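**Student:** The following block contains a protein sequence and its predicted model.
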Amino acid sequence: MVTTKDIAAHLQLSVSTVGRALADDSRISEQTKARVRQAATELGYVGNHAARMMRGAPSNVVGLVIPDIRNSFYFTIAHELSAIMAREDYQLTLAETFDDRLIERRHLRELSASRAAGVIIAPTPNPHSDSVNLLRGMPHVQLLRRQPALGSHWFGLDDRRALDDATTHLLDLGHTRIAYIGAMSDLPTGRERLDGYRQALRKKDISPRSDLIELGPPASPEHARDAMRRLLDGPKPPTAVVLGSVLHTVGVLDCLLELGVDVPTELSVVGFGDQSGLSWWGPGLTTVSLPIGDVATSCGLWFVRRLNNPPAGNDPYESVSVGWIVPRGSTAVPSAASRKRSA
C-alpha cells in the first residue's frame, strides 16, 4: 500500500508537507499541492479515511438501510441515491434488514461506530429501542416507511390514496367482490394501503369482508401465490383483486399464469408498481404507478443539503408524493363467467 512516506520520498518533500498538501492546507502553495496530488494519483495512493476522521475530518459515508433489494422500489431508490451521493462526494453503503429488527440494530451500530455522515432508512415494523437511540445520534431521514419513534423527517407516498384509487377503478367497472392481497397492517405502509382499500369500498356502501383480505410479508411472492389460490378456491371467489405490494404482484401474476386463469374475463387484476415488463404481461397489467425515482431523488438532495448545511433546529419535514392508475387490459366489467363463479 502506498503511503504518504512513499509520496514524500518520490517528490523529495517532508511527510508533513505531503500530508498538509493532501489535506488542502492553506500553508502549502497551490503548485506543491498540484505536484502532490499528481504523484498520489500516479503512485495509486488511497487516503486513510479512518485516520482523517481521528483528526476530526467528517465521514463521507451515508448508509441506506432497506428491507429487501429484490423489491423494484428499493433497487430504484438505491440507484438514484447512489448517483446523487457520488455527485456530492458522498459514498452510499447498502444494508438489508429483511424486516428483522435485530439485523437493523446491527447495521445501525456499525454505521454509528464508523461515524457515518448520516442514514436514510426504510425502518422495520417495530424498531428496537437501541435503534431509536442510535438514530438520535446521527442525521437521518425515513424513506417510504415512517415510524414516529424515529423522528419527523420523511419522504414517502400517499399509500392510502393509491389503494383507494386502485379499488375505486374496479368499483367503477361494476365489481363488488374485490379481494385485497397486501402487507401486514403492523407496517405503516401496509396499514395505510389496507385502509385505502377499505375506504373505497365504504364509499360505495360495501362492507369490507375479511374472507377477501389476505395479508402477509410484503417481500414474499410465495405468500401472494398461496393467497391467490385460497381466494380462487373459496366458495365465492372474487371477480377482481387489487394488490398492495410489488412482490405480491409478481406472485399473483405467476399464480394466474400457472392456473390458466383468463384475465380479465374470469378475474380483473390491479397491480402495485409499474416495473418494466408489466405492460407486456398477458393483456397488459392495469396498475398503480408510483414516482419512486422522484421520491428518492428529492430525499437524497434534501438530505445532502442538510448534511452540508446543518440547521440550527430540528423542525419536522415531510414530503408526500401521489401515484396514478395506469389502465391496461387486465381490468374490465365483470363478465358472466366471473359473476357466475362468485355467485
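**Tutor:** Received, thanks.
**Student:** Could you use CA atoms for every contact and neighbour count after this?
**Tutor:** Noted.
**Student:** residue boundaries of the strands in the stretch 1-150 of the chain?
**Tutor:** Counting by DSSP state E, counting those that start in this stretch, one finds strands in the stretch 1-150 of the chain at the ranges 61-66, 91-96, 118-121, 140-143.
**Student:** can you tell me which of those strands comes nearest to residue 188?
**Tutor:** The minimum distance between residue 188 and the strands of the stretch 1-150 of the chain falls on strand 140-143, with 11.6 Å, by C-alpha to C-alpha.
**Student:** Following that closest one in sequence, what is the next regular element?
**Tutor:** strand 153-157 (DSSP states H and E).
**Student:** Any idea how far that next one is from the middle of the chain?
**Tutor:** Chain-centre distance of strand 153-157: 11 Å, with C-alpha atoms, centre = their mean, to the nearest Å.
**Student:** got another, please set it beside the one above:
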Amino acid sequence: MSTSAPRDARRRSVRLSDIAEQTGYSLATVSKALNGRADVSETTRQAIDAALRDSGYTRRPTTPKQQRLIEVVFEDFETVWALDVLRGVIAEAKQHDLSVTVTEGGTKQHPDPSWLDGVLRRQPLGAILVFSNLSKTERTKLKARNIPFVVFDPSGDPSADSLSVQADNWTGGVIATRHLLSLGHTRIGIITGPDYMMCSRARLDGYSSALAEKGIPADPTLVTEGDFTTPSGYAQAMAMLENPNTRPTAVFAGNDLQAMGVYEAARQLGLRIPEDLSVVGFDDVQTAAFMGPSLTTVRQPLQEMAGAATRMLIQATRGETPSSVILPTSLIVRNSTRALND
C-alpha cells in the first residue's frame, strides 16, 4: 500500500506557524528568512531553512525576475556628475530594450541598509552601485538571487569577486599637473576629494609623481582635502588663496564641482582666472565648458564608463564572465589655464 498520498498531505499541511513553534523563532522572523530579508542573521536563517527542509515545506513560486530592469544606486542625485552617469546607463540600456530605475541613499562607501531588502523584492536584472561596495553577506544574498552588481568608481579597493568600472585616476592626476608645470607653474595647490576614496588618493599620487619628475617636492601647505562638493572647493580655496604671500599660482581641483568653488573664492578675493590663477578640474561634466572662463579639466569618460557597467551586467546574466574595467583619462585644455609669465 502506497504512503505517498498521506506524506504529501502532511507536507502541504505544514504552516509557517508550525516552523515558528518548532524553532522557537517568531512567525515574523520565519517569514523574513523565507523571503530572504536582510535583517535576519545567517545563523537564524540556517536554522529556519533546516526546519523547513525537514518538515517538507514547499516554497511558493516567487514572482519571475523583472529581467528588463537595471537599478542604479547613488549616494545622492543632486549633481551634474550623477546625471552624466545616468545618461550613460540609459543610453546603453536602451540598446537592449531595458528600463532603468534610480535609488538614492546611503553613503559613498555603502548603500543604505534598506536597499538590499528593496532590491531583493524588485528583482532587477542587475545593479550599478555608484562609489559603493557591499559586505560579504550582502554579496552572498544577491548572488543567491542571481542579481549581479557592478561597482562604479569604487570608493575603496573592490573585492576580488566584485565587478568594477573606474577611470585611470592616477594618470589623470599626472597629466593635470604636467600641464600646469609646462606653463611654468611650480607652486601648484591641490584640493583632493575625501582621503578614504581610492580615486582621491590616486589623483593625489599622480600630482605628487608629476612634481617629482621635475624635482619639486610636494608642499604640504598646498595640499588640502575636500569632499568633492562645490562648497568644499570654495572653503578650501579661500583658505589656500587668502594670503598673497603663500598662495599658489595654480590649483588642481579634485573634480569640476570643487573647481566651481575655486572660481567663486577667486572672485571674492579679486583674483582673475587665468591671469592671476590657473585652475584645472577633473571629470569634464557638461557645465565645465560653459564656466567663465571655460574650465581646463581632465576628462573622466563618465558616460562611457556607465555604458561599460551596463554591458557587464548584461554579460553576467548571460553566463559570461566580464572583467573589471579601467578606462583612460585625457586632458581637455580650455581657457582657465595660461603660462605663468604671459
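**Tutor:** Yes, it's here. Quick caveat, the model's predicted, so the values are computed rather than measured.
**Student:** Fetch the TM-score of the aligned pair.
**Tutor:** Overlay of the two chains. TM-score (TM-score structural alignment, normalised by the length of the second structure): 0.73; 279 aligned residues with a C-alpha RMSD of 2.6 Å.
**Student:** who wins for proximity to residue 261 of the first structure among the strands of the stretch 1-150 of the first structure?
**Tutor:** That would be strand 61-66 among those, by C-alpha to C-alpha, at 34.3 Å.
**Student:** which residues in the second structure does the closest one align to?
**Tutor:** Aligned using TM-score structural alignment, strand 61-66 of the first structure spans residues 69-74 in the second structure.
**Student:** got it, and stretch 286-296 of the first structure?
**Tutor:** Going by TM-score structural alignment: stretch 286-296 of the first structure matches residues 296-306.
**Student:** how far does that stretch sit from the chain's center?
**Tutor:** 14 Å.
**Student:** want to throw the strands of the stretch 1-150 of the first structure into JSON lines with distance to residue 85 of the first structure and mean neighbour count?
**Tutor:** What follows is the strands of the stretch 1-150 of the first structure, written out as JSON lines (distance: least, C-alpha to C-alpha, whole Å; neighbours: other C-alpha atoms under 10 Å):
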{"stretch": "strand 61-66", "distance to residue 85 of the first structure": "8", "mean neighbour count": "24"}
{"stretch": "strand 91-96", "distance to residue 85 of the first structure": "6", "mean neighbour count": "18"}
{"stretch": "strand 118-121", "distance to residue 85 of the first structure": "12", "mean neighbour count": "24"}
{"stretch": "strand 140-143", "distance to residue 85 of the first structure": "15", "mean neighbour count": "24"}
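**Student:** With distance to residue 327 of the first structure as extra columns, can I get the ones you listed in JSON lines?
**Tutor:** Output for the strands of the stretch 1-150 of the first structure, formatted as JSON lines (distance: least, C-alpha to C-alpha, whole Å):
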{"stretch": "strand 61-66", "distance to residue 327 of the first structure": "30"}
{"stretch": "strand 91-96", "distance to residue 327 of the first structure": "33"}
{"stretch": "strand 118-121", "distance to residue 327 of the first structure": "32"}
{"stretch": "strand 140-143", "distance to residue 327 of the first structure": "27"}
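**Student:** Tell me which of these lies nearest to residue 298 of the first structure.
**Tutor:** In terms of C-alpha to C-alpha, the element of the strands of the stretch 1-150 of the first structure nearest to residue 298 of the first structure is strand 140-143, at 10.5 Å.
**Student:** From residue 4 of the first structure, how far off is residue 209 of the first structure?
**Tutor:** From residue 209 of the first structure across to residue 4 of the first structure, the span is 70 Å (C-alpha to C-alpha, to the nearest Å).
**Student:** So which of these two has more stuff around it?
**Tutor:** residue 4 (20 against 13; other C-alpha atoms under 10 Å).
**Student:** corresponding residue for the more buried one in the second structure?
**Tutor:** So, by TM-score structural alignment, residue 4 of the first structure is left unmatched.
**Student:** Same check on residue 239 of the first structure?
**Tutor:** Checking with TM-score structural alignment, residue 239 of the first structure has residue 249 as its match.
**Student:** And the strands in the stretch 151-300 of the first structure?
**Tutor:** In the stretch 151-300 of the first structure, the strands defined using DSSP E, counting those that start in this stretch lie at 153-157, 178-183, 213-216, 240-243, 268-272, 286-289.
**Student:** excluding its backbone neighbours, what's nearest the most centrally placed residue in the second structure?
**Tutor:** The second structure has residue 131 as the residue nearest its centroid, 1.8 Å off, counting by C-alpha atoms, centre = their mean. With sequence-adjacent residues excluded and distances taken as C-alpha to C-alpha, 6 or more residues apart in numbering, residue 131 of the second structure is closest to residue 154, at 4.4 Å.
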